[in-house]
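A.B. asks: sequence plus the predicted model coming up.
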Amino acid sequence: MSAIYSVKEIYIYPIKSLAGISLESAKAEEMGFENDRRWMLIDAENQMLTQREHRIMSQFYPQISNGKISITFQDQKQEFSISEHLENVIEVNVWDDKSEVVEVNLETSKWFSQHLGFQCKLVKILKNGARKHESSRLKETFNVSLADGYPYLMIGSKSLDFLNDKLDEKITIKRFRPNIVVSTENPHEEDDFKTFAIGEVQFKNIKPCGRCVMVNNDPENGRLKKEPLKTLSKYRNVDNSVLFGTNIVSLNSGIIRVGDEVIF
């Protein structure tokens, strides 16, 4: 590929299904970017909570500073240390994968319970290997965080441009919750990337990402809309899966930065 491809945006989502954080640089690890989806909310039956059922989760905004994560919801704020957790291990499922997690602290769980209106806990995955995900396509097993399936989601800029050309109401890339947004020349060409390097890190493409109704949740206000899934399903439906963006894994640890070239 002769074109210059480069990183336009980097995002992490410290707590699964809450709002993301835009970064200028990030440390890639096997499980995903550092502090990306290492935490999630579970209900009283230890089932994971996501925006699919609780759209209000998109209105909780995290920030990371000085070893602490602060969460803002409306005019309320809660803070906890990145390193803190209780000792009791809880076994949860992230889709079909079993994962071992621990509760962060009782105060933070109570805060989320009050604002969501039902009992829940904030939990953390502690170590690499606490959750394994098997790729049915590659017959490989990956150590992953609490993300839906794979450590990283990458989207090309032209894929969003192409979609927006078809929509009456334009949307931002935040609808799709990517980790890496790269400048591209053609829509969806990221689906065909094989292995490539960004900054210090080698990445491997696994498969295009099948999307669910969650992309219809407007992150600006938490309201469910008909788009973009309705339009995407007309031209990106493959084997009953609506594709947008691609799942990738890192082959080593290192730093990537906005502006880094994608090297094939």
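C.D. replies: Thanks, I have the structure now.

A.B. asks: C-alpha only now, for contacts and for neighbours.
C.D. replies: Noted.

A.B. asks: how much space separates Val89 from Ile256?
C.D. replies: To Ile256, Val89 is 33 Å away according to C-alpha to C-alpha, to the nearest Å.

A.B. asks: so for these two, which sits in the more crowded spot?
C.D. replies: Remark: of Val89 and Ile256, Ile256 carries more neighbours, 22 against 15, as counted by other C-alpha atoms under 10 Å.

A.B. asks: which residues touch the more buried one?
C.D. replies: Counting by C-alpha atoms under 8 Å, 6 or more residues apart in numbering, Ile256 touches Ser25, Ala26, Lys27, Ala28, Ile198, Gly199, Glu200, Val201.

A.B. asks: which residues are contacting stretch 215-228?
C.D. replies: Defining contact as C-alpha under 8 Å, 6+ apart, one finds that stretch 215-228 is touched by Ala19, Gln51, Arg55, Ile56, Met57, Ser58, Gln59, Leu167, Lys174, Arg175, Phe176, Leu229.

A.B. asks: and the comparison structure, right after this:
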Amino acid sequence: MVFPVKSCAPIRRTCARLNEYGFEFDRMWMVATQKAPADGSGPAQWVLCSQREQPAMALIDQALAMPGDRGDQWTDDEIAAGPGPYCAGGRLTLSLRTPNPPPPLVVPFRTVAELSPLESTTIAVHKYSVAGVDEGDAAAAWLSSFLGIPVRLFVKHPTQPRELSTKHVPSHSWFSYPPQTAFADGFPLLLLSQESVDDVRSKLAARGDPTNVTTLNFRPNIVVSGCERPFQEDEWLQLRIGDAEFIGASRCIRCMMPSNNPETGESGVEPTKLLMSYRRVDRGRKYQSCFGINMVHRRTGVVVRVADPIVPTQVGVHDGRGIWQLGTEPIVYA
């Protein structure tokens, strides 16, 4: 799955190509709002607006159209082999899954040459500062009207890199590109297993809880199946999927977002409460629940496809304090 605008509904894909940020188009755009510092020490700053504060963002559907006279009729294979997200003529379309929705919002792609000289805006994505380019007043008005607060849409600035935490990534010599990401929380890719999701579902059912939890609650890029047991992915430090190689950077720390209903855009309690009861498994994150693993790809230009074979090539124990820390072998904490 890819999520072109962070926190909006996913686009399901049968294949996707890896670029320097992760899967092409994934978290390339972000909605942001302005907030004053809590201590009143300075002017308002642009900060991430996500389903954490606006669960109704789950009702914003997304579509991608590549250049050419066929409009949206491009196949996943053609998109994966295409010229990339900043190609002339392509577009992102947002629409609302609500009664009496407004006309869809169409956001044309712009080339690197068009975006590079434009003024950038620094946006706070949790503890990171990321450079984006404003997508204009029409996009801001469409999103602000739906969310009920003033927001603007930004696309990732193409020439100002967003580096990854050095605690969770080996040295750059392991990669064919400078490892980075766009507007993702911290890493280019998130992987989890169907067996882990099924484990959560079965535990909720055993409690008599009617909450319908699916993979969509956890917003992964890659869902694998065929694991011998739930949460086997916790052990993966390196793996191959088809022709692509990945580093397991860390376990994914979960907030309240998995308890948002992806079909209704309403917030809830589960599965967050359940995860806190049995998924506080990371010694470096004792007071936080974990679900899935964050990953970094070693090469760009590789296409990952549904049904590609998955081969873990190194297993071990993740630790929230960081197991790589620019080393050539993962650190093992006593």
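C.D. replies: Perfect, thanks for sending it. Please read all numbers here as calculations on a predicted model, not as lab measurements.

A.B. asks: TM-score for the pair, please.
C.D. replies: After superposition, the two chains reach a TM-score of 0.90 (TM-score structural alignment, normalised by the length of structure 1), with 254 aligned residues with a C-alpha RMSD of 1.8 Å.

A.B. asks: before we move on, back to that, farthest-separated two in the contacts of stretch 215-228 of structure 1?
C.D. replies: Greatest spatial distance in those: Met57 and Leu167, 25.3 Å, computed using C-alpha to C-alpha.

A.B. asks: which one's more surrounded, those two?
C.D. replies: The residue with more neighbours, out of Met57 of structure 1 and Leu167, is Met57; 24 against 14, by other C-alpha under 10 Å.

A.B. asks: state the three-state secondary structure for the alignment partner in structure 2 of that one.
C.D. replies: Alignment note (TM-score structural alignment): Met57 of structure 1 maps to Met57 of structure 2. Assigned by DSSP: H, G, I helix; E, B strand; the rest coil, the conformation of Met57 of structure 2 is helix.

A.B. asks: ok, the contacts of Ile256 of structure 1 in structure 2: which stay?
C.D. replies: Retained in structure 2 by both residues aligned by TM-score structural alignment, their matches' C-alpha atoms under 8 Å are the following of the contacts of Ile256 of structure 1: Ser25, Ala26, Lys27, Ala28, Ile198, Gly199, Glu200, Val201.

A.B. asks: ok, the counterpart of the last one in structure 2 - contacts?
C.D. replies: Counting by TM-score structural alignment, Val201 of structure 1 lines up with Ala244 in structure 2. Taking C-alpha under 8 Å, 6+ apart, we find Ala244 of structure 2 in contact with His297, Arg298, Arg299, Val302, Val303, Val304.

A.B. asks: one more: Leu216 of structure 2?
C.D. replies: Contact analysis of Leu216 of structure 2 by C-alpha under 8 Å, 6+ apart lists Pro262.

A.B. asks: distance check, it against Gln288 of structure 2.
C.D. replies: 20 Å.

A.B. asks: which residues of the stretch 51-200 of structure 2 fall in strands?
C.D. replies: 60-65, 91-96, 105-108, 121-125, 128-134, 152-156, 189-193 (DSSP state E, counting those that start in this stretch).

A.B. asks: any idea which of those strands gets closest to Gln45 of structure 2?
C.D. replies: strand 121-125 (7.4 Å).

A.B. asks: okay, the closest one sits on what stretch of structure 1?
C.D. replies: Going by TM-score structural alignment: strand 121-125 of structure 2 matches residues 90-94.

A.B. asks: one more: stretch 4-13 of structure 2?
C.D. replies: With TM-score structural alignment as the criterion, stretch 4-13 of structure 2 aligns to 14-23.

A.B. asks: rewinding a little: tabulate the contacts of Ala244 of structure 2 (TSV), appending secondary structure.
C.D. replies: Output for the contacts of Ala244 of structure 2, formatted as TSV (three-state DSSP):
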residue	secondary structure
His297	strand
Arg298	coil
Arg299	coil
Val302	coil
Val303	strand
Val304	strand
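
A.B. asks: those into JSON lines, with extra columns for distance to Ala32 of structure 2?
C.D. replies: Shown next, in JSON lines, are the contacts of Ala244 of structure 2 (distance: C-alpha to C-alpha, whole Å):
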{"residue": "His297", "distance to Ala32 of structure 2": "27"}
{"residue": "Arg298", "distance to Ala32 of structure 2": "30"}
{"residue": "Arg299", "distance to Ala32 of structure 2": "30"}
{"residue": "Val302", "distance to Ala32 of structure 2": "31"}
{"residue": "Val303", "distance to Ala32 of structure 2": "31"}
{"residue": "Val304", "distance to Ala32 of structure 2": "30"}
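
A.B. asks: of the residues you listed, which is the most crowded?
C.D. replies: Highest neighbour count within the contacts of Ala244 of structure 2: His297, with 30 neighbours (other C-alpha under 10 Å).

A.B. asks: structure 1: which residue goes with that residue?
C.D. replies: By TM-score structural alignment, His297 of structure 2 lines up with Ser250 in structure 1.

A.B. asks: isn't that match right up against Phe203?
C.D. replies: Yes. Assessed by C-alpha atoms under 8 Å, Ser250 of structure 1 is found in contact with Phe203 at 4.4 Å.

A.B. asks: can you tell me which two in the kept ones among the contacts of Ile256 of structure 1 are farthest apart?
C.D. replies: For the kept ones among the contacts of Ile256 of structure 1, the maximum inter-member distance is 12.4 Å, found between Ser25 and Val201 (C-alpha to C-alpha).

A.B. asks: shared neighbours of those two, anything?
C.D. replies: Counting by C-alpha under 8 Å, 6+ apart, the shared contacts of Ser25 of structure 1 and Val201 are Ile255, Ile256.

A.B. asks: the lengthiest strand in structure 2 vs structure 1 - mean distance after superposition?
C.D. replies: Assignment by DSSP state E gives strand 244-253 as the longest strand of structure 2. Strand 244-253 of structure 2 differs from its equivalent in structure 1 by a mean of 0.8 Å after superposition (mean C-alpha distance after the TM-score superposition for structure 1).

A.B. asks: and the angle from that strand to strand 189-193?
C.D. replies: 80 degrees (axes from the mean of the first three to the mean of the last three C-alpha atoms, to 10 degrees).

A.B. asks: perfect, that will be all.
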